[in-house]
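A.B. asks: Sequence first, then the predicted structure, then my questions.
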Amino acid sequence: MTAMPPAHALPQRRPFRRLWLAYALLCLMCWLLYAVAGTDWQRDAGRFWFGLYEATWNLGPAFLLGPLAWPWTRALQQRPRRLAVRLGWHALGAVVFAALWQGLDVATAWLFFGAAHASATFEQGLVWRGAWGLFVYGVLVFGFGGVLNAQRAHSAALKAAQTEAALVRAELSAISGKLNPHFLFNTLNSLLMLVRRDPARAESALLGFSRMMRYVLDSTRLPDARVSLREELGFVRDYLALEQLRLGPRLRVEWDIAPEAEDEALPPLSLQPLVENAVGHGIAPQVDGGLLTIRAQCSPQALHLRVQDDGAGCEWPRPSDASPTGRGIGLSALQRRFELDYDGRAGWAVSSAPGQGFTVDIHLPRS
């Protein structure tokens, strides 16, 4: 069985195919223009056929030798050289190209018309073919050099895009790596406290915890994974059930979920860090607890999410000299994650003030 070429090599064929197709079309255009320019249409339009013959005879060798300028130009561009050295090599190439053109023209005349005609052709065309050889060589070098520069620019842009995509994926993985263990440690602490007080309820809580672990493992294998809002809400409900075992009636939850929003896709663990922040910083510190509101609505353009608590709140945005808190660090990581995941199209708003609770609104563009 014939081995298939590597996948990254296949796309390279098409640019070269287009290059030589463009070269063939350019040669055809020059051939026709030469024939048309050499025809006296007012006296004898039939001389057009003789013009085609002259164009073939005079330009054919240049057309055949033209592709040789491609590897020569590429070889000179692959190694950095001083300008004077490069010009010297090009001068040599131009002389060789003109000599080859002259030699091919004389050899063709010798083959078809004999030695005397070949000698006359050489004497009559030495100067003008030499000049034209230098000119055509310059045109070929500029044309092929432009193609090579364009290919290098395209390759550099492609590598830069691939590098940026790899950096984005790495940063998403790093952010997910920071978010995922954060709630696991807190949940394990809650379970440890519950085991000491009520082992039977702790066993039920461990079943919910196992569902949460399965969700995390299934949905965060890739940094650009997506889950439905329904799955994310199920995970949040399990998490809140564990927290209610610890906080009891101090934690009250109000759900406002539009049915059509539950099928929308979003990154996993999008709501859980916000819910955990609201419980840990807004409700748990209060003697009487508080109310957590989770809202999800849909518009034609976006999925709108809100996580709100009626806790003590804080000054927001925080002063630049304020010490960072878990809530601030978690929000920053989550916001950066949305920016990367949605290419800056996700909306994000935080509102809070002392005594007025804490609210986070997220607007994720619908696919």
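C.D. replies: Arrived safely.
A.B. asks: For the rest of this, base every contact and every neighbour count on C-alpha atoms.
C.D. replies: Fine.
A.B. asks: tally of neighbours for Arg74?
C.D. replies: Residues lying near Arg74 (other CA atoms under 10 Å) number 16.
A.B. asks: My read is that it contacts Gly143, right?
C.D. replies: No - at 11.6 Å, Arg74 does not count as touching Gly143 under the criterion of CA atoms under 8 Å.
A.B. asks: any idea how far the residue nearest the centre of the chain is from Val168?
C.D. replies: By CA atoms, centre = their mean, the chain has its centre lying nearest to Ala161, at 4.7 Å. The spacing between Ala161 and Val168, counted by CA to CA, to the nearest Å, is 10 Å.
A.B. asks: do the same with Val253
C.D. replies: Applying CA to CA to Val253 and Val168 gives a distance of 35 Å.
A.B. asks: Touching, Leu148 and Arg74? I think so.
C.D. replies: Yes - taking contacts as CA under 8 Å, Leu148 lies within contact range of Arg74: 7.2 Å.
A.B. asks: Next, count neighbours for the residue nearest to Ala115 when sequence neighbours are not counted.
C.D. replies: Setting aside the residues directly before and after it, Ala115 is nearest to Ala109 in space (CA to CA, 6 or more residues apart in numbering), at 7.8 Å. Ala109 sits with 20 neighbouring residues when counted by other CA under 10 Å.
A.B. asks: Double-check that Ala109 belongs to a strand.
C.D. replies: No - using DSSP: H, G, I helix; E, B strand; the rest coil, the assignment for Ala109 is helix, not a strand.
A.B. asks: Included below, for side-by-side comparison, is a second structure:
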Amino acid sequence: MAIPERAPAPAAEPAHWLPNFCSWPVLFALIVIGELVALIVVLAASDVSVPSWQSLGVASLFVQWLAALWAVSLCKLRPLLLRLQPWMGEFVAVTLALVATTGLSWLVFVLDQNLRFGLVDASADVVRFVLRNGVICALVVGAVLRYFYVQEQWRANVQAEERARFDALQARIRPHFLFNSMNVIASLIRARPAQAEAAVEDLADLFRAALGRADAQTTLGEELDLARGYLRIEELRLGSRLGLEWDVAALPRDVELPPLLLQPLVENAVYHGIQPLPQGGTVSVLGRVEPAALVIEVRNPCPPPAARRGGGNGIALANIRSRLALHYAGRAALLVEDQAESFVCTLRLPLPG
């Protein structure tokens, strides 16, 4: 069983002080912030009177045009701004917003005074009107840039934590498993050389996956093959004490997913379930496709609670849950049923598209 080499996934974009204003999440956040600013401006200017829908509509149109102009400018100029020092780039970004706000404010004031649209108070002064909008713009733009900067830093911290957790999972390939596997392979070399060669290939595939890039993607078929290879090695070591049941024919093998989601589950099933039982037991890997999800169950018998091994199992499960949360944003889950004589882990992954 050989897992084909896959091109590494592109590294995640590093965090910057300036977000990507060409992305839909940032544009949507900017639209929402702009609408809130328009509502606050209308409410603040209304004093005790009830603001009209017309006033809110005019203010929203003005603010959204400014936000769109600013977003397009930062979207196009982002590569250039990121080459500057952060303080200089922020100064340019704020200056762009101020120039757009003051220019558009002056244009609106002049057109309204000449065409009698009634959008601006007739008694208002152009300098005061433009200055007021400029001050509001400077305060809001400063807050928006700070908000997006904090978001970028949070995203970078989450990704760093995910990489650290994945490195910890990679380091969990237990030394005694390696030594036991090598001893089994050594004992098979003369008597059953074909089995020894197959075990070496399975072991190489397992360590290739464990030592791979944290940001690489794999497929469900490769994860299933990796789990089968691991269980074949354990089957050589445990002999008839380890029974296997596979029912995964319904699963699509080409679905992409983060690596090392399934192998730690079958490893825990053997280490915490089968190995402590003198009579052994059967590890069952069952898969099915539901309307919106792929479901994979790993079942194993386990000793009574008082005789169970402590540590390790909870760490691996928490690790997988954290990686699912990061990659699928709440659309995937790992459910655990810890019963008196059995242990069931259910992995639910969203269907692509």
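C.D. replies: Arrived safely. Model, not experiment: these values are computed from the prediction.
A.B. asks: Any chance you could compute the TM-score here?
C.D. replies: Comparison of the two superposed chains (TM-score structural alignment, normalised by the length of the second structure) gives a TM-score of 0.64, and 259 aligned residues with a CA RMSD of 3.2 Å.
A.B. asks: ok, back up a step: of Val253 and Val168 of the first structure, who's got more company?
C.D. replies: More crowded of Val253 of the first structure and Val168, by other CA under 10 Å: Val168, with 18 against 15.
A.B. asks: and the corresponding residue of the second structure for that one, what helix or strand is that in?
C.D. replies: When the second structure is aligned by TM-score structural alignment, Val168 of the first structure is paired with Val158. Assigned by DSSP states H and E, Val158 of the second structure belongs to helix 126-170.
A.B. asks: and the aligned partner of Pro278 of the second structure in the first structure, how many neighbours?
C.D. replies: Aligning on TM-score structural alignment places Pro278 of the second structure opposite Val287 in the first structure. Applying other CA under 10 Å, we find 8 residues neighbouring Val287 of the first structure.
A.B. asks: count of residues packed around Val135 of the second structure?
C.D. replies: Quick note: Val135 of the second structure (other CA under 10 Å) scores 14 neighbours.
A.B. asks: counterpart of it in the first structure?
C.D. replies: So, by TM-score structural alignment, Val135 of the second structure is matched to Gly145.
A.B. asks: Which residues are in contact with Leu277 of the second structure?
C.D. replies: Cys302, Pro303 (CA atoms under 8 Å, 6 or more residues apart in numbering).
A.B. asks: Which residue is the nearest non-sequential neighbour of Ala210 of the second structure?
C.D. replies: Per CA to CA, 6+ apart, closest to Ala210 of the second structure is Gln170, 4.9 Å.
A.B. asks: Give the aligned equivalent of the one you found in the first structure.
C.D. replies: Per TM-score structural alignment, the equivalent position to Gln170 of the second structure in the first structure is Asn180.
A.B. asks: returning to that earlier point: is it correct that the residue nearest to Ala115 of the first structure is in contact with Ala120?
C.D. replies: No - in this structure, Ala109 of the first structure is not within contact of Ala120 by CA under 8 Å, at 9.4 Å.
A.B. asks: I figured Arg299 of the second structure hits Cys345, correct?
C.D. replies: Yes - using CA under 8 Å, Arg299 of the second structure makes contact with Cys345 at a distance of 6.6 Å.
A.B. asks: Tell me which residue of the first structure matches up with Val295 of the second structure.
C.D. replies: That one, Val295 of the second structure, aligns with His304 by TM-score structural alignment.
A.B. asks: before we move on, what SS does its match have?
C.D. replies: strand.
A.B. asks: cool, and the one 4 residues further on?
C.D. replies: The three-state assignment at Gln308 of the first structure reads strand, by three-state DSSP.
A.B. asks: Mind telling me what element the counterpart of Glu234 of the second structure in the first structure is part of?
C.D. replies: Taking TM-score structural alignment, Glu234 of the second structure has Glu243 as its aligned residue in the first structure. Applying DSSP H and E as the criterion places Glu243 of the first structure in helix 229-247.
A.B. asks: In the second structure, which residues correspond to the one helix or strand Phe50 of the first structure maps to?
C.D. replies: Assessed by DSSP H and E, Phe50 of the first structure sits inside helix 48-65. Residue correspondence for helix 48-65 of the first structure in the second structure, counting by TM-score structural alignment: none.
A.B. asks: Pull out the buried positions in that helix.
C.D. replies: Going by neighbour count (16 or more other CA atoms under 10 Å), the buried part of helix 48-65 of the first structure is Phe48, Gly51, Leu52, Glu54, Ala55, Thr56, Asn58, Leu59, Gly60, Pro61, Ala62, Phe63.
A.B. asks: Closest one of these to Pro300 of the first structure?
C.D. replies: Of all these, Phe63 has the smallest distance to Pro300 of the first structure: 59.0 Å, by CA to CA.
A.B. asks: one step back: mean shift of the helix holding Glu243 of the first structure relative to the second structure?
C.D. replies: Compared with the second structure after the fit, helix 229-247 of the first structure shows a mean deviation of 0.7 Å (mean CA distance after the TM-score superposition for the first structure).
A.B. asks: angle of that helix against strand 302-309?
C.D. replies: Counting by axes from the mean of the first three to the mean of the last three CA atoms, to 10 degrees, helix 229-247 of the first structure lies at 0 degrees to strand 302-309.
A.B. asks: that older thread, correct me, but the residue nearest to Ala210 of the second structure touches Leu211?
C.D. replies: Yes - if you go by CA under 8 Å, Gln170 of the second structure and Leu211 touch, sitting 6.3 Å apart.
A.B. asks: Determine the three-state secondary structure at the residue nearest to Thr220 of the first structure when sequence neighbours are not counted.
C.D. replies: Of all residues not flanking Thr220 of the first structure in the chain, Pro268 sits nearest, at 6.8 Å (CA to CA, 6+ apart). Following three-state DSSP, the label given to Pro268 of the first structure is coil.
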